[in-house]
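Asks: 3D, please:
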Amino acid sequence: MTDKQKVIVALTSASETCTAALSALSSRNQRDKSEPQTSDLSVILKDLDSLLSLIYNSSTKLALALKPSSPTYSASLPVIVDLTKYTSGIAHCIHILNPELHGTTLIKEVQHEVTVILEALRAIVQTFLNLAARGPSIARSGSAGEEYLVRTGTLHDLITQARGPNGIPKDNISAICRRWKQDRGALEDGLREVSEMIDGAEGNESDDVDDDDDDDGWGELGLADSGAKMDKDELARAKNVHSVLRLTTLLHKRIFLDLLSFTPTPPPPSVALDALLLQSHALLAASDELVSSLYAPQNPATIRKESLALLGIVNALQMQLRIFFPDTASIEQQLSALSIEGDKSASTPSKPTADKKWFDLCFDQVTKTSANLVSPMYKPPPGAGQKPR
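Replies: Alright, predicted model coming up:
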């Protein structure tokens, strides 16, 4: 067997290993939980980082050894073997991550980062496999040379990103904070959308007379804006929803700043934190549905249904926050709060107690502000939708 034939066999094996690793990543949740697990997350992530670095370096060596214009097949063989070994090692690192010990959110982030890297690696391997099989004339073409360089650069960029500060998180709480901030940005976008609805509706109250002449010529093309305008009752509902969303967006922000960014010692279990993130996603989805229901012509029954759904998520979120605010203090905390000399400072509320009061008040305000929206008998008060003078 010639060196070229050996390389084709090795590349085929490397490609199959990438495919098997990707399949294992997508089905890792179905693995046997009874098998021994490594609990030290820092060790697992350090090994993963080292493997990514080795793949980065080996892919560079492979690109140099199998340069289409002058491939050196004998030099590429050990590099391909190493890449195959590193790919299997990465799959093993992901496999030993445990949702209960290390967190579901972290595992999902790692899976995402590693999946795109292995897909890029497989694409490079397949490129060189195709080049080896096509023959020297095609391999020396300009398009072939450009393809392997582009794919190698893509792999390098993905690995650099995964190993950087915005890549693979260092732990589950970091992964949760990242997703939480993404949800917060989307919630703020929804709140801004409702504000623009209100501003547009209030402006239309004084501009209705000129609507027919203010289409910038789109009407002549049959593309005039056919969106219905809010009446006074619809505007009142929109303002009510805006008040609710302003409170829930503020609540979401304060959970991140006051609770997730400064978790207690010891921190809440990963399972509880993962469940809290699910409530964040649910809050965002419910908010989006409520915002969508505000476009005129409104259906009051739909707005009521979406408001009830949002309120249900808020209530569930309040239940989830109990992991940060235990109902009863421990014996040690109670004893430490006592003062033999009657020091008045002993009765001063601690920061967690003060935070709990704020959150309780915020949840109460959300419930009160939502009352009009969820009541089937609600009708906006006279003049509620009028533009303030």
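
Asks: all contacts plus neighbour counts: C-alpha atoms, from now on.
Replies: Noted.

Asks: Just list the residues touching the spatially most central residue of the chain, thanks.
Replies: For the chain, the residue nearest the mean C-alpha position is Arg179 (3.6 Å; CA atoms, centre = their mean). Going by CA atoms under 8 Å, 6 or more residues apart in numbering, Arg179 touches Leu277.

Asks: What of the one 4 residues further on?
Replies: Neighbouring residues of Asp183 by CA under 8 Å, 6+ apart: 280-281, 284.

Asks: Kindly provide the distance from it to Pro268.
Replies: Using CA to CA, to the nearest Å, we find Asp183 at a distance of 21 Å from Pro268.

Asks: And this one, please, so the two structures can be compared:
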Amino acid sequence: MTDKEKGKLSHMLAADSSNPSESSSTTPALSVLHKDLLSLLTLIYAATTKLTLSLRAEQPAYRASLGPLQDLIGNVSAIATCATLFKTHGLTLASDVRQVVREICSALSALGNTLLEEGEDYLVHTGMVHDLVDKAKRDLPADNRAAVKKRWAADRGMLEDSVQDVTSMIEDNDEADEEDEFDEELDDLGLGSTKKMSEVEMERTKKVQPLLRFTTLLHKRVQLDILAKPPPERTSNPVLDSLPSHSHAILVALEDTIATLYAPQDPSAIASALAPLASAVEGLRSALTPILPSAPDIAGVATEGAPAELKGAQKDIRKWFVTCFDQIDKLSCSLRDSLAQESSV
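Replies: Got it, this is the predicted structure:
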């Protein structure tokens, strides 16, 4: 390839690979945008394949590459514009779409650099573009509620794993205390100590466990009873968009609380960790209260795994959430008072 051809190819590859521009004042319907996005992803996949074949290292055909290259540039420009139009249909969905477009543009840029340098791993970069396109077509949420639900579900898995760690901590503590050569390394990594808890620490952990269990169940019920069905008309996208941040706040606070339960325990540290957890749950209460059903809604209510304290509210979603929030607040206050008394002794 001559220097002139390389310069032209480099300029074309660099075009429109930056962040998407501002959207126009008229925004198409979500179904139209979603269809256009999928179509553009298909076109990018095909153009990338044609470009790679025409510029294969064994026998590059530079003139033949101009057609698919121009198609690719046009499609990248179009998909970047398309991504900016999703924001009026929900910020969570729009964020997911922009992230996909950024990743594809980044992969195309890497492919372009490899082709310009006539590198040997151009097929690897082509495969990366193909994989990203396939993943986007398979996993992109259909609407903003689905995007929020997807993020909520990811946090839910980590919450349940964290609470299971506490259960394992209690069960493992009943076993003989054995020397572990990795104890010091775990402490250095901030993963907690494997030292056996004393009887007092064990009882303290068992008192905190119900709060963690209630909080995890609350998180699960939001996914099953609020996000798993079409939201009421009064549920605006801003309300839905606020939920992932509340989910993340609960996850971080719960993990910080669990970290304080490893031996040796400090009652004051546990109490300090419980305050952000209570605050995070209260923030979720404020966000959910306006969108909870005002009348009993039996259909779709998740009844599995509910503690005895909540059995009476199973058929009324609003009552269930109010009862659960109150129970968590009651447990949080009781635990913090108890831990404060221990610290003052």
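
Asks: Checking the contacts of Asp183 of the first structure against the second structure: which ones persist?
Replies: Of these, the ones still in contact in the second structure (both residues aligned by TM-score structural alignment, their matches' CA atoms under 8 Å) are 280-281, 284.

Asks: Leaving aside the residues adjacent along the chain, what's closest to Asn98 of the first structure?
Replies: Gln37 (7.2 Å; CA to CA, 6 or more residues apart in numbering).

Asks: So that neighbour: helix, strand or coil?
Replies: Of the three states, Gln37 of the first structure takes coil under DSSP: H, G, I helix; E, B strand; the rest coil.

Asks: follow-up on the earlier one: aligned partner of the residue nearest to the centre of the first structure in the second structure?
Replies: When the second structure is aligned by TM-score structural alignment, Arg179 of the first structure is paired with Arg151.

Asks: Now its match: which helix or strand?
Replies: In this structure, Arg151 of the second structure sits in helix 144-172 according to DSSP states H and E.

Asks: again, but for Asn204 of the first structure
Replies: Under the criterion of DSSP H and E, Asn204 of the first structure resides in helix 172-207.

Asks: Measure how far that helix is from the centre of its chain, please.
Replies: Its chain's C-alpha centre and that of helix 172-207 of the first structure lie 17 Å apart, by CA atoms, centre = their mean, to the nearest Å.

Asks: Other residues contacting stretch 278-288 of the second structure?
Replies: Residues outside stretch 278-288 of the second structure that contact it (CA under 8 Å, 6+ apart): 215, 239, 242-243, 246-247, 249-250, 253, 325, 328-329, 332.

Asks: residue contacts, the aligned residue in the first structure for Cys82 of the second structure?
Replies: In the first structure, Cys82 of the second structure lines up with Cys93, judged by TM-score structural alignment. Neighbour list for Cys93 of the first structure: 44-45, 47-48 [criterion: CA under 8 Å, 6+ apart].

Asks: separation between Cys93 of the first structure and Pro99 of the first structure?
Replies: 13 Å.

Asks: before we move on, what about Val194 of the first structure?
Replies: Look at Val194 of the first structure and Pro99 of the first structure: by CA to CA, they are 38 Å apart.

Asks: Show me which of the two is the more surrounded one.
Replies: The residue with more neighbours, out of Val194 of the first structure and Pro99, is Val194; 22 against 18, by other CA atoms under 10 Å.

Asks: That one maps to what in the second structure?
Replies: In the second structure, Val194 of the first structure lands on Val166 (TM-score structural alignment).

Asks: With Pro264 of the first structure instead?
Replies: Match for Pro264 of the first structure (TM-score structural alignment): Pro231.

Asks: Relative to Pro28 of the second structure, how far out is its match?
Replies: From Pro231 of the second structure to Pro28 of the second structure the distance is 22 Å (CA to CA).

Asks: so of the kept ones among the contacts of Asp183 of the first structure, which ones are in strands?
Replies: Judged by DSSP state E, the subset of these located in strands is empty.

Asks: So which of those residues wins on neighbours?
Replies: Of those, with other CA under 10 Å as the count, Leu284 tops at 24 neighbours.

Asks: Go ahead and confirm that residue touches Leu187.
Replies: Yes - assessed by CA atoms under 8 Å, Leu284 of the first structure is found in contact with Leu187 at 6.1 Å.

Asks: mean shift between stretch 275-284 of the first structure and the second structure?
Replies: For stretch 275-284 of the first structure, the mean deviation from the second structure after alignment is 0.8 Å (mean CA distance after the TM-score superposition for the first structure).

Asks: In the second structure, what range does that stretch match?
Replies: So stretch 275-284 of the first structure sits over residues 242-251 in the second structure, by TM-score structural alignment.

Asks: hmm, who's touching that stretch?
Replies: Here stretch 242-251 of the second structure has contacts from 148, 151-152, 155, 158-159, 219, 277, 280-281, 283-284, 287, using CA under 8 Å, 6+ apart.

Asks: in stretch 311-319 of the first structure, what counts as buried?
Replies: Across stretch 311-319 of the first structure, burial judged by 16 or more other CA atoms under 10 Å covers 311, 313-315, 317.

Asks: Check stretch 41-61 of the second structure too.
Replies: 41-45, 47-57, 60.

Asks: for stretch 157-166 of the first structure, same thing?
Replies: Applying 16+ other CA under 10 Å to stretch 157-166 of the first structure flags 158-159, 162-163 as buried.
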